[in-house]
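Trainee: what shape does this take:
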Amino acid sequence: MVSIEHKDVESLIGTGCNFSYVPLAGLSGGILVLWRSNLANFSMIESSSQFIIGDLDILNKGKWRIATIYGSKDVYNRRLLCNGLEPHITNDCIMVIGGDFNCLLDKEDKKGGRRFSFSFGPKEMKYFMTSNDIYELGFSGHRLTWSNNKKGSDQIMERLDRMMVNSISVNYNQQMVVKHLPRIVSDHCPILLNTLKSSSKVKKSIKFEDVWASYPASYAVVEKA
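Mentor: So this is what the prediction gives:
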């Protein structure tokens, strides 16, 4: 994905779409964002090798801030992802952050291979979510979204792909439902976000994990809240 033109997009999914993209870095990476021109308009705010973020004006739904993620496997490079997103996180409108974070958050997010360790990577990602008032959406479908496509004892499966939202989205008058679709040609499951009419508002829950107390900066977050 060195460069993309409209004819390339049309050959993949047909006419009527517009797009923004980040090209490949070497032989890996690359992000492509597509939207139906007759249903929405996307204005990119910032991009990097790990994300594209912008405002999506959706017909009959207003403005949503959307961040599409392809996180680095390296924990130190992934800090650039969090640092790049933070200035653009808002509660002025619905915000959705979704994609391949390349980060495990829990031992239940891994099957096979080396045992999960709650190391700097998971700790920093959870702290990023807490300090920025970001919540992970529930999902239906298979929990583990990535596979190394091997069999037997060599198989490794992990949950690398997620959808997260800001606090205003939690009280949105439509229920947000994430589906993990079957893997077909990729080693990742596609993840689909649907909005359904809800008769009652979703109650916001408060969660706390003991590990947050090991970060002195967390005290300031709690005090501010």
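
Trainee: from here on, just use CA atoms for contacts and neighbour counts.
Mentor: OK.

Trainee: where does the spatially most central residue of the chain land in three-state SS?
Mentor: By C-alpha atoms, centre = their mean, the chain has its centre lying nearest to residue 98, at 1.9 Å. Following DSSP: H, G, I helix; E, B strand; the rest coil, residue 98 is assigned to strand.

Trainee: ok, now which ones touch it?
Mentor: Contact partners of residue 98, counting by C-alpha atoms under 8 Å, 6 or more residues apart in numbering, are 67-69, 161-164.

Trainee: one more to put side by side:
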Amino acid sequence: MLIFFVSEDSGSSQWRLTGFYGAPAIQDRVHSWRLLRQLHDSPLIPWCVIEDFNEILSSHEKQGGLLRNEWQMRNFREALEDCELFDLGYLGNWYTWEWGRTTANNIRERLDRGVANSAWENLFLNYILDHLTNSFSDHCPLLLSTCPNFGQPQQYWHFRFEASWLLESSCEAEVEHLWSSSVGTIPDCLLAVNLGLDRWLVKLKEKRS
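Mentor: Prediction:
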């Protein structure tokens, strides 16, 4: 694991970057999530964690091979939630790890990812995370660009959806309601759904507290 403090050229902001490697053995992964929680100091410090977590968030991030145990994925989701880290999304192939070259034994999983807290996302509104093409490794490299269009006024907005929300019984109905009541272009509707889900999540947390 590598931990860096990054200062921008302007000197106006500093953020923390963690290169994380999840334990390859299933029984040891609980220690990885405990370490991640220990690294969670404050939501006010912009924080990005990237690399190989050796785990997936949901069964949709795996193709081929045996089904992943739900408790494994749940432990990973809960660790990210406790650390207030959100998935950064990606460009490129949906998977980052592949094993087997024939249809019968091919397995693909999204084991590598970038996650960050809200403070980091607010600092880099135009970020892009690319899944690059792999050559010799069974993992594809990740390229995180914090200013992909430096000097250009174009802005990017990233739709954020957490896989753990699907476990809530009211999620599907809420998405349907937000989408049907939204107007405008598809990006406008997606923005309305995302903002509505943010409000829905706040209310959900208030009910639990």
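
Trainee: where does the TM-score land?
Mentor: Overlay of the two chains. TM-score (TM-score structural alignment, normalised by the length of structure 2): 0.68; 167 aligned residues with a C-alpha RMSD of 2.8 Å.

Trainee: in which helix or strand would I find the nearest residue to the residue nearest to the centre of structure 1 once chain neighbours are set aside?
Mentor: Nearest residue to residue 98 of structure 1, sequence neighbours excluded (C-alpha to C-alpha, 6 or more residues apart in numbering): residue 163, at 4.3 Å. For residue 163 of structure 1, the host element (DSSP states H and E) is strand 161-166.

Trainee: what kind of secondary structure is the counterpart of residue 18 of structure 2 in structure 1 in?
Mentor: For residue 18 of structure 2, the aligned position in structure 1 is residue 67, judged by TM-score structural alignment. Three-state assignment for residue 67 of structure 1 (three-state DSSP): strand.

Trainee: give the contact list for residue 67 of structure 1.
Mentor: 51-54, 95-98.

Trainee: what do you get if the cut-off is 7 Å, keeping everything else the same?
Mentor: Listed by C-alpha atoms under 7 Å, 6 or more residues apart in numbering, the contact set of residue 67 of structure 1 reads 51-54, 96-98.

Trainee: for those, pick the one with the most neighbours.
Mentor: Neighbour counts for the contacts of residue 67 of structure 1, by other C-alpha atoms under 10 Å, peak at residue 51, which reaches 26 neighbours.

Trainee: ok, back up a step: now for the contacts of residue 98 of structure 1: which two are most distant?
Mentor: Largest separation among the contacts of residue 98 of structure 1 by C-alpha to C-alpha: 67 and 161, giving 13.1 Å.

Trainee: give the residues shared as contacts by the two.
Mentor: Counting by C-alpha under 7 Å, 6+ apart, nothing touches both residue 67 of structure 1 and residue 161.

Trainee: please enumerate the strands of structure 1.
Mentor: Along structure 1, the segments classed as strands by DSSP state E run 17-22, 31-36, 40-47, 51-58, 62-70, 94-100, 110-111, 134-136, 139-140, 146-147, 157-158, 161-166, 174-180, 191-197.

Trainee: on that earlier part again, average offset between the strand holding residue 163 of structure 1 and structure 2?
Mentor: Its matched residues in structure 2 lie on average 0.3 Å from strand 161-166 of structure 1 after superposition (mean C-alpha distance after the TM-score superposition for structure 1).

Trainee: show me what that strand is packed up against.
Mentor: Contact partners of strand 161-166 of structure 1 among helices and strands, from 3 or more C-alpha pairs under 7 Å, 6 or more residues apart in numbering; DSSP states H and E: strand 94-100, strand 134-136.

Trainee: from these, which stretch is densest packed?
Mentor: Among those, strand 94-100 has the highest mean neighbour count (mean count of other C-alpha atoms under 10 Å), at a mean of 22.

Trainee: that one aligns to what range in structure 2?
Mentor: Counting by TM-score structural alignment, strand 94-100 of structure 1 sits on residues 46-52 of structure 2.

Trainee: hmm, residue 105 of structure 1 is touching residue 122, no?
Mentor: Yes: here residue 105 of structure 1 reaches residue 122: they are 5.0 Å apart, a contact under C-alpha atoms under 7 Å.

Trainee: more neighbours, the two?
Mentor: Per other C-alpha under 10 Å, whichever of residue 105 of structure 1 and residue 122 has more neighbours is residue 105, with 19 against 16.

Trainee: list the contacts for that one?
Mentor: residue 122.

Trainee: what's the single longest helix in structure 2?
Mentor: helix 186-208 (DSSP state H).

Trainee: same for it, what does it pack against?
Mentor: Helix 186-208 of structure 2 sits against helix 171-181, with contacts defined as 3+ C-alpha pairs under 7 Å, 6+ apart.
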